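Asker: Here is a sequence with its predicted model. Questions after.
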Amino acid sequence: MADWNTLEQELEQLKKEGRYRPLTVWESGSNAWMTLKGRSVLQMSSNNYLGLTNHPRMKKAAIQAIDKYGVGSGSVRTITGTLDIQHYFELELARFKGTEAALVFQSGFTANQGVLGSLLGAEDVVISDELNHASIIDGIRLTKAHRKVFAHKNMDQLEAALQASAGFKKRIVVTDGVFSMDGDIAPLPTIVELAEKYDAFVYVDDAHASGVLGKNGKGSTDHFGLHGRVHIQIGTLSKAIGAVGGYVACDQILKDYLIHKARPFLFSTSQVPAVTATCFAAIRVLQQSGDLIEKLWENATYFRSKVQALGFNTGMSETPIIPIIVGNPALTMKFSDLLLQEGVFAQGIVYPTVAMDKGRVRFIITAKHTREDLDFALNALHHAGRQLSLI
C-alpha cells in the first residue's frame, strides 16, 4: 500500500505556517461580481482584464464553432491536420502582433516549455530575469543550456552576463513584459539595445501585457515601438483575451521549426474549435475598439492612488496588477480572509510563489469594475487594514 505520510506532514506544515489554502468553488461565471456559497462577492483576483469572458461576440463565436466543428479537434495537428479556423486564427494573430507568423499552444505555460525546450541546447546560454514566471523557469530547466540569472531589471548585471557569454552558440535574453506578482513593466528598450550590442536574441513573455499594453492591447513590443527587434513574443489567450491557450509570435522559420520540434505541440491535442473561435473574436474586438483598455487603465490608476493614500505598500506596481505587500505569510492570508468577510475576494499570495517575507494580497483591476465597485473594495481594505494594524 502506498504511504502518503510524508505528503500529509508537508500539508500539516503548510497549515502551521498559514500557507494552506483550499480551492474556492464559485457558483457563477467569471465576472466583476460572482456567487460564493449563495453570496455575491466582488472578484478582484481574476486575470479577465477586459471582461471578455462574457462578451456576446465571443459567446456567439463559440456556439457557431461547435455547430460547425463539434467540441474537439481530434488529435495533435501534425497527425489529424489543422482545421481551417486554427490556420486563419494564427494568420490573424500574427498580423495583430506584427510578426510573420504565430503558433498556438494549449496554454502560455506549454508555449514557454515548447519554445525554450526546442531552441536551447548544451552549446547555448539563456539569461533570465530573477522574477520571471514559473513557466519560463520550468522551460529553462527542461534544457541543457547554461543559465545566468540577473537581479530584477538590473541592466548592469544583464550586460555583464552578456559580456561573459560570448563563447556560446546562441544567447537568449528572457523577460516577462509585465511581471505577474509585482505589476511592473520590463525595461524592454534597454534589454533590446544590450541584446543587439552583444548579438543575442530577445524573448518576451507578454502574458500580462497582451490586451493591456500597446495599441489595442498588442503588448509590450508595441508599447515601446520595438517591432522587428524582439525576436520571440510569447502570449496567453487565458487572461485579457478571455479564453484559454498560449502562442508564440515569431518569424516563419521559427514557426516551422517549432512545428517539428516543440514537444507540447507535437504530443498534446490542439485547442478545441470553440476556443479558437472565441480567441479569434476577441482579437477582432480589441482591434475595433480601444474603449475597454482605456477603462482598464482609468480604473487601475484610480484604485492604485487610493490604496496608496490609505497607507498600503503597493510595491513596484505600474499596471492593473496591484499587490498590497504584507510580508508574513500567515498575516497575508488572514488579511485576505478578512477582506472576504467584507465581500471582496482578493487572494493572498505567499511562498513559494513569492519570497517568504514578500507575502501580498494581489488585486487585479479590470475594465468591468465600476467606480462603485472600486470604492467598495477600498472601504473593505480600510476596515481590514485597520483591524490588522497594517495601516
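Answerer: Looks like it came in fine. Numbers count the residues shown, from 1 in each chain.

Asker: only C-alpha atoms for contact and neighbour calcs from this point on.
Answerer: Will do.

Asker: distance between stretch 329-337 and the chain's centre?
Answerer: 23 Å (Cα atoms, centre = their mean, to the nearest Å).

Asker: what sits up against stretch 319-327?
Answerer: Contacting residues not belonging to stretch 319-327 are listed as 178, 180-185, 296-297, 300-301, 304, 312-315, 317, 332, 356-366, 390 [Cα atoms under 8 Å, 6 or more residues apart in numbering].

Asker: swap in stretch 335-342?
Answerer: The contact list for stretch 335-342, computed with Cα under 8 Å, 6+ apart, reads 41, 345-348, 361, 380-381, 384-385, 388.

Asker: again with stretch 285-293
Answerer: With Cα under 8 Å, 6+ apart as the test, stretch 285-293 has contacts from 50, 96, 211-212, 215-217, 367.

Asker: Strands - which of the contacts of stretch 335-342 land there?
Answerer: Counting by DSSP state E, the contacts of stretch 335-342 place 41, 345, 348, 361 in strands.

Asker: which residues touch the second one?
Answerer: With contacts taken as Cα under 8 Å, 6+ apart, Phe345 has the following neighbours: 41-45, 336, 339.

Asker: Second structure for comparison follows:
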Amino acid sequence: MLAPGDSWTTWLAERREQRRARGLWRTRRCQAPGGILDFAGNDYLGLAGDPRLAEAQAEGARRHGAGARASHLVSGHLAVHEALEQRLAALTGRPAALLFSTGYMANLGTLQALCDADTRVFQDRLNHASLLDGTALAGARSRRFHHADLEDLERLLSRTPREARMLVVSDGVFSMDGDVADIAGLAATTHRHGGWLMVDDAHGLGVLGAAGDGCVGRAHGIGRVPVLVGTLGKALGSAGAFVAGSQALIDHLVQFARPYIYTTAQPPGVTAATLKALDLLEAEPERRTRLAKLIARFRKEAATLGLPLAGSRTPIQPLVLGESHRVMHWAARLAERGILVGAIREPTVPRGQARLRITLSAAHRDADLEALFEALADCHARDALAEGEVGP
C-alpha cells in the first residue's frame, strides 16, 4: 500500500524519467556577468546592458520605491506607468495602451477577456504558447491554420457563420523561425469575413518598422489590426508588456482581464528604464542600422559555410539540425568555446525540427561574429567527418 503522497512521488519520477529518456530534459544555466558570448538572448538593440537604462531604473526606484505596492486598480498605478502607456500608444499609432507584467500575461489576459465559448478563434500553427494557452483559458472554440497559409485561413473563415465573433491570432515575428507574418494579408482576409485580428509583435517591436514600431505599428492601423501586443524585455531591454488598441478595447481589458486586475503593478524603476529605452530607440537609429548589417553578414557567411539557414530577415537566425542529440552536441561544443546559443527541441518545435536558435544583437562586435563562425565551422566539419567515418 502506498503511503500518503507516494502516488505523487511516483508520478513525478515517471515523468522525469520519460523526459530524460527522450533527451528532452531542460536545465537552467546560471549566468555570471561577462565571460560569455550571448547569442541566445533577445536583447536585439543591446539596451539591456546600457548603463543609462540602469541609472533610469535606479532613479525610478529612488523616486517611487522598489515596488508598486499594489495592483493598478488599487493604488499601484503611478504617473510613471501612465507616461509609459502614453508613449507606447504613440509609438504604435494607437489611441491607448495598457501595461502588463509579462508578455505571457498580456496574451493570456487579452484572450481571456475577449473570448468565450461563443468566440471562434483561428491561430497560426506556429503561434507562441501563451496565445494557445490564452484561448484554452477562455474556453473558446479554436482552430489552427497552416503556418503563414492565407488560403487555409480563408477556408476556415468561410466555413464560419458570419454572425459569429471571429478572432484571428498570429505572432508578428515567429520566435523559433524568425520569419515575419504577412500582416497585410492576414488583415485583409480577416476584415473580409468581419473578424478582428490580434498580433503579438514581441520580436518585431524596436527592430522592424520605419521607427522601430514593429511589423504592425503605424503601417497597419487600428482598423486593420485592432489588437496589438508588444513586449518590453526584448529589443527595449527591460521587462513587461503592453496591449495597444482603441480606448474601448483598453477599457474592456481593465474591467475583465484577470491577469491585469489581480497582479501587482510593474515595479516603477522598470517602467522608468523602459521610458529611457524609448528615448534611445528614437535618438539612436544607428543601433538598428548596425543590427541590420550584422544580420546580412551572418546570413552571407553562414551560407558560405553551408549551414542550414532558414528564411529569416530578423535577428532570429535558426539553424535547423533535425535531431535533438545533434543540436545538444553542437550547443555543447559552442559552450566549450564560451558561446551560448539556444538549443531548441520538441515540444517547443515539432519533432525532427530541433535547431540552434542564434540571435543577433547590435551589441555584438565583429570579433564576436568571427568567433561564432569559427565555432560553427568546426561543428560542421566534425559532423561531416563523423558521417564519412560511418558511411559506406
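Answerer: Structure's in. What do you need? On a predicted model such as this, the values are computed, not experimentally measured, just so you know.

Asker: Mark which of the contacts of stretch 335-342 of the first structure are buried, thanks.
Answerer: Among the contacts of stretch 335-342 of the first structure, those buried by neighbour count (16 or more other Cα atoms under 10 Å) are 41, 345-348, 361, 380-381, 384-385.

Asker: Let's have those in CSV, adding distance to Lys255 of the first structure.
Answerer: CSV is the format used below for those (distance: Cα to Cα, whole Å):
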residue, distance to Lys255 of the first structure
Val41, 43
Phe345, 40
Ala346, 38
Gln347, 37
Gly348, 38
Val361, 38
Ala380, 48
Leu381, 47
Ala384, 50
Gly385, 49
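
Asker: Go through the residues you listed and name the one nearest Glu17 of the first structure.
Answerer: For these, the residue nearest Glu17 of the first structure by Cα to Cα is Gly348; the value is 13.4 Å.

Asker: any idea what that closest one aligns with in the second structure?
Answerer: Under the alignment (TM-score structural alignment), Gly348 of the first structure pairs with Ala343 of the second structure.

Asker: what's the nearest residue to its match if we skip its chain neighbours?
Answerer: Leu356 (4.9 Å; Cα to Cα, 6 or more residues apart in numbering).

Asker: I'd guessed the one you found sits against Arg326; true?
Answerer: No. Using Cα atoms under 8 Å, Leu356 of the second structure is not in contact with Arg326; the gap is 9.8 Å.

Asker: Aligned to Ser170 of the second structure, what sits in the first structure?
Answerer: Using TM-score structural alignment, the partner of Ser170 of the second structure in the first structure is Thr175.

Asker: Mind reading off the mean deviation between the strand or helix carrying that match and the second structure?
Answerer: Secondary structure from DSSP states H and E places Thr175 of the first structure in strand 171-176. Mean deviation of strand 171-176 of the first structure from its aligned counterpart in the second structure after superposition (mean Cα distance after the TM-score superposition for the first structure): 0.7 Å.

Asker: Check the offset of the following helix or strand past that strand from the chain's centre.
Answerer: Going down the chain from strand 171-176 of the first structure, the next helix or strand is helix 188-197, by DSSP H and E. Centroid separation for helix 188-197 of the first structure versus its chain: 23 Å, with Cα atoms, centre = their mean.

Asker: now do stretch 329-339 of the first structure
Answerer: Worked out by Cα atoms, centre = their mean, stretch 329-339 of the first structure lies 24 Å from the chain centre.

Asker: hey, where'd the strands end up in the stretch 101-250 of the first structure?
Answerer: Taking DSSP state E, counting those that start in this stretch as the test, the strands found in the stretch 101-250 of the first structure are 101-105, 125-129, 146-150, 171-176, 201-205, 232-236, 246-250.
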